[in-house]
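Novice: I would like to see how this sequence folds:
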Amino acid sequence: MNPSPTCGDVIDAISAYLPVLYFTFSRGRTELLADELGRQWDFLNPGEKNDVRELIRRAETDNPGLFGPRRKNLRRLLQQGIGYHHAGLSPLLKDLVERLYESRLVFVLFCTETFAVGVNFPAASTVFDSCRKWDGREFRSLLNREFFQMAGRAGRRGFDPVGRVYVRIDERFPDQTGFFQEEQVEPVRGRLVISPNTVLSLLHWKTDDEIKRFLERNLAVFQNSRESRQIKNELDGLEMRAGELTQCFCPDRGQPCCQLFRLKLRRELNQLGKRKRRHRPGTKERKEEIHSLMQTARKKCQYKACVDAERKVRRLEDRMHLLHQRVRQLEKHSRNYGRDFENVWRLLERLGYIQDRELLPRGLFALYVHVQEILVTELVFSGILFEVPPVEAVAILAGVDYQPGRDEQVVPPAFNLDRVVHLRQLLLQNGVPEQFCTWSPLPAALAAAWYEGAGFDQLLAMCNLQEGDVFSVLRREIDLLRQMERAAGQDHLLAQLVQDLRRALDRDEVAVMGV
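Specialist: Sure thing, here's the model as predicted:
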């Protein structure tokens, strides 16, 4: 095989072990590799092609325009037994690809790692296009648990005696594989987030003692405390062992007469004699000093026992150094959840959500909102959502908790969203952390157009987002509107407004995945 084999090379080499899940770490690469393979391979016989066409026909009968202008290549690839699957596909297309795969009509499926999470789709083989991924901050090697989550899809019960896992080695990163150990799979770490809703819920439903127990006995605290105790016990044992070993050293250790010390001096002398260090300032003087020290007579003793002990002590010290580093890491990442709780509580008091332990109207509303609760509450209580036309209210709420990707583009809306920008700036100035008031104007025009009756193809023409991302924008807003409807309580005007907005959005293709 070539130093950096193509996907065609890989499939050719493992063609006896299909179907295969071919994992990549970008949406675009799943499509690129599927297209590349489609120019070389066709896995289906005429009967299987007819079965694929029939399943596609049924899907399109229920959902005209299923493939749309962007996915015509996927229709062709599926009829060759090749597919791709990622979060950018519409839910209906993902469902079709999954049904074809389950029907054994897709022999090579290019997919992102999300395909390996939560859904049981085994294969005869799995292939890794790479063992490096972008984690949002940097390119890094896969964790053991990430690798085995995907590799574990190889091997179908009742079909394959063994599952086969292959990694395409990039000649630029020859060390990217061979280091995954199942016994070293990283544990799942608990992570408690103290959000405004967390604080409001605890204060509303729990006693002081129950809150204290919740903050002190959650999984994250337990895991950190347990690991810290284990490290302390190991350090105690290592220090005791090192102490026992050092008892064999005599008082002359480190003196010129000590053979251990003299061995170190000889090693240093050898280093100083190398060409790259020979002419450095101070080298000549240090060599003379070492020669002078070596003139001292060596002590007659059984020094080999000391050499062995020192080697063992050095290994113990290396291990202790690593453990101390881990302790510092745990301390750095440990959270004082009691302090976090108090900080958010004081913030909510300043903003008028709480008085002592009593929830005020803002707090009672935010109690039932589970995403960006402060921002959503302020949009309601500031009157902004009532003072703008419904289409603008829909546009505003679409941006709640939205974090645009680097290259995402959407046509701007026909109206001004400066009031929301100003409200968000006021919240930040009043000490609300950035993560508690995340909002973007980018999806506004999409939600507005959908509210006014635009078709899904029209939405796609307004942006460079993929179908799945547009679905996600609209479904998340529908879910937020449900929360707001519940939070409205006896405020019938607000409840009617958000209900009308939700019903206008929850239609056609988007409603298919609704509840």
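Novice: When you work out contacts or count neighbours from here on, use the C-alpha atoms and nothing else.
Specialist: OK.
Novice: quick one: L265 from A123, how far?
Specialist: L265 sits 61 Å away from A123, taking C-alpha to C-alpha, to the nearest Å as the criterion.
Novice: Kindly report the same for N218.
Specialist: 37 Å.
Novice: who's more crowded, the two?
Specialist: Counted by other C-alpha atoms under 10 Å, N218 and A123 do not tie: A123 has more neighbours, with 29 against 14.
Novice: With adjacent residues omitted, what lies nearest to that one?
Specialist: Closest residue in space to A123, ignoring its immediate chain neighbours: A154 at 5.0 Å, by C-alpha to C-alpha, 6 or more residues apart in numbering.
Novice: and this one, so I can compare the two:
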Amino acid sequence: IQGYGIGKLKHLKNLREYAKRQTGKKRKTKQKDDSFLDQDLGDKQQNKNTTKLKEDIIETDLIPYLRKKKQLPCLYFCFSRKRCESNAHFFASLHELKLLDRKKQEQILEQFDALCIQFDIVEEKLITSFRKLIACGIAYHHAGMLPTLKEVVERLFTSGLIQLLFTTETFAVGINMPACTVVFDSLEKFDGVNFRYLKAREYHQMAGRAGRRGIDTVGYVYAQVDPQYATYTDVSKTISDKIEPITSQFNLSYSSILNLYEKYGDDIYDVYTMSLSNHQNYKRIADLNNQITQLEEEQQSLPVPTCIHDNINGMKQIEGYHQFKRKNAKKRENLQVELATFKSRTSRGKSRKKELKKKTAPLYRKMKRLNTELSKNLCHDCYQRPECTSRYQAIRKTEHYVNNIKKRQTNIADFQRDQIAARLNVLETLGYVEEQKLLPRGNTASHLYGYELQLTQLLFRGFFERLNEDEINCLLIAIVSEPRKDGYFKRLKHKRILSILGAAWNEIVDIQSVENGHDVSEITPLLELRLCSAMLAWSRGCEFDTLTDYAALDPGDFVRTFRLVIDQLRQIRRAMTGHTALIDKLNRCIAKINRDVVDAERQLRIGQDDLFEDEKDNKSEQNGGEIHG
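Specialist: Just a heads-up that it's a prediction; the model follows:
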């Protein structure tokens, strides 16, 4: 692995700071030239005219270096969609960076145009700007793109014509498309909570794409590291540390529990003991046991408080002193509050002062008594009290650690078993199981994978019979959508659908109430209404390009969410075998959503047709231009 910005970090230039200084010089010059105009235009226009450094782009000569060393094509991993796009446009704007000669440029544009026609995406908004990137041998790839456009990019990259592909880490999983070089835009990523360095497993998963079998003898890996923030230890841990072990993500859903309960009954707990999760829990418990043993040995070696007075247990004495001191301080605090209250209520004047003195005298006597009681304690004025306190705190701190670890042990040992029992209790309360048998609701839910409780409750409450196709689609997208904190979403104003969603909301609240009553750890999520307007418009036949009027989502996110709704509708259809009228309605629901770019089978058919045409061409060439039956 060849490191750019890894190893001797002091040799890496801080390009960001340099760029800021250069931009600052340009900014000052421009402000001087336009100063008299800016006075009249105001702050808003002044800010508009001021050149601002793009914080999300680090200028670098790495790509020209790769081109010079003939280390292209390159997979350039970024950890946000926006960064993939901005980096691609930035490098495409560098006129001195020529990654393709004229012949290859014509070749890649010809293939791109043909694929866009084949996948029927010529009229999509992004195609014009994307074509400019392709002409430079540059592209980007992330989950927010249309699946058809991602397919086009993947085919062009496979052809070897795309020289620089900016992509998120998902490209390294499940897609076998290696390159000569891999570049990391950063070794840090945001995991949804905090920024952290890549784990060794994540790093090697992506770095492993460097080097094409049968083409490259060496694969090159580079990482951009800012020495102002990075440390050698952090970077070294990412690229050189041992790969983390696989950890179980065991989490039995209601559907899984129903299927296992139908087959094994109460022996479902024995089935869990055969899982990887249980095996790893045994190891965690053993590790915690070792920690407890080590801490208890340390505790035995800690010095114990000793009292200078005869026949006094030093540990009990100093512990009692601190307990008494805390209670004493609390009582004095309460007395201070009472005194302040009396003073605030008493008006000025000699007679009032006498009255105040009379009322507060008992309080002052109590405070004096508390101080006297504290001073009489053997430890209060003892010269050895600081040392005894230090020893006492060290022992209690170790005991606290041991108790916490023991609680963790108990939680690990019992958690999954307790959660299975809790979920079974929920299913029994809601009428899904009885005496180790599945009831009708349980049979239905056992055929649904994901959102099984919400869907089953709504099915048995008659929602799907009463609603029309558009209303069902809106209800489903409210169930499957994940909460989003930001971005524009058009509010749903359809009164009937809002009433339906309100009734469904109450059904889910009832489910949550039962789950909370049985201490289920992950309760059923409530409805998410932000995409309902977009789904209603799509179900009624709007164009795909107009969906951004209803929600600020990337095209790929619309497609993925709509396909998730289709998947749930198909599961319900499969679970409702024999209910002809409902199945027909569900088919109409699917047909309203599964069109244009949302239709995954259409994309697959187009790809297969292309492969079939290639086979025909190959046979034609082998047979002198004729195809024989």
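Novice: Quick check: TM-score for this pair?
Specialist: With the length set by TM-score structural alignment, normalised by the length of the first structure, the two chains reach a TM-score of 0.78; 441 aligned residues with a C-alpha RMSD of 3.1 Å.
Novice: Just tell me what the residue nearest to A123 of the first structure corresponds to in the second structure.
Specialist: The alignment partner of A154 of the first structure in the second structure, by TM-score structural alignment, is A210.
Novice: got the contact list for the residue nearest the centre of the second structure?
Specialist: Per C-alpha atoms, centre = their mean, the C-alpha nearest to the average position across the second structure is that of G192, at 4.0 Å. Taking C-alpha atoms under 8 Å, 6 or more residues apart in numbering, we find G192 of the second structure in contact with no residue.
Novice: For the aligned residue in the first structure for L252 of the second structure, give its distance to Q435 of the first structure.
Specialist: Alignment note (TM-score structural alignment): L252 of the second structure maps to I194 of the first structure. I194 of the first structure is 11 Å from Q435 of the first structure, where distance means C-alpha to C-alpha.
Novice: Then V327 of the first structure?
Specialist: Applying C-alpha to C-alpha to V327 of the first structure and Q435 of the first structure gives a distance of 28 Å.
Novice: In the first structure, which residues correspond to stretch 316-327 of the second structure?
Specialist: Alignment note (TM-score structural alignment): stretch 316-327 of the second structure is unmatched in the first structure.
Novice: Give me the distance from that stretch to the chain's centre.
Specialist: Relative to the centre of its chain, stretch 316-327 of the second structure is centred 47 Å away, using C-alpha atoms, centre = their mean, to the nearest Å.
Novice: ok, and for it, which residues are buried?
Specialist: Judged by neighbour count using 16 or more other C-alpha atoms under 10 Å, the buried positions of stretch 316-327 of the second structure are 317-319, 321, 325.
Novice: Repeat that for stretch 485-500 of the second structure.
Specialist: Buried-residue list, stretch 485-500 of the second structure, by 16+ other C-alpha under 10 Å: 489-490, 492, 497-498, 500.
Novice: Could you look up the SS state of the match of L252 of the second structure?
Specialist: Under DSSP: H, G, I helix; E, B strand; the rest coil, the three-state class of I194 of the first structure is coil.
Novice: Give the next helix or strand downstream of the host helix or strand of L375 of the first structure.
Specialist: L375 of the first structure belongs to helix 373-381 when elements are defined using DSSP states H and E. Note on helix 373-381 of the first structure: by DSSP H and E, the next helix or strand toward the C-terminus is helix 384-387.
Novice: wait, isn't T167 of the second structure in contact with Y76?
Specialist: Yes - counting by C-alpha atoms under 8 Å, Y76 is a contact partner of T167 of the second structure at 6.2 Å.
Novice: What's the separation between E485 of the first structure and I14 of the first structure?
Specialist: E485 of the first structure is 54 Å from I14 of the first structure, where distance means C-alpha to C-alpha.
Novice: Among the two, which residue is more densely surrounded?
Specialist: Legend: neighbour count by other C-alpha under 10 Å for E485 of the first structure and I14, higher for E485 (22 against 15).
Novice: Helices along the stretch 101-250 of the second structure, start to end?
Specialist: 102-118, 127-135, 147-159, 200-207, 232-240 (DSSP state H, counting those that start in this stretch).
Novice: Now render these as TSV, adding mean neighbour count and distance to C542 of the second structure.
Specialist: Shown next, in TSV, are the helices of the stretch 101-250 of the second structure (neighbours: other C-alpha atoms under 10 Å; distance: least, C-alpha to C-alpha, whole Å):
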stretch	mean neighbour count	distance to C542 of the second structure
helix 102-118	16	22
helix 127-135	17	20
helix 147-159	19	19
helix 200-207	18	39
helix 232-240	15	47
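Novice: Which among those helices is found nearest to L72 of the second structure?
Specialist: Closest approach to L72 of the second structure among these is made by helix 147-159 (11.6 Å; C-alpha to C-alpha).
Novice: how close does that closest one sit to the first structure?
Specialist: With mean C-alpha distance after the TM-score superposition for the first structure, helix 147-159 of the second structure departs from the first structure by a mean of 0.7 Å once superposed.
Novice: against the first structure, where does that helix fall?
Specialist: Here helix 147-159 of the second structure aligns to the first structure at residues 91-103, judged by TM-score structural alignment.
Novice: Cheers, nothing more for now.
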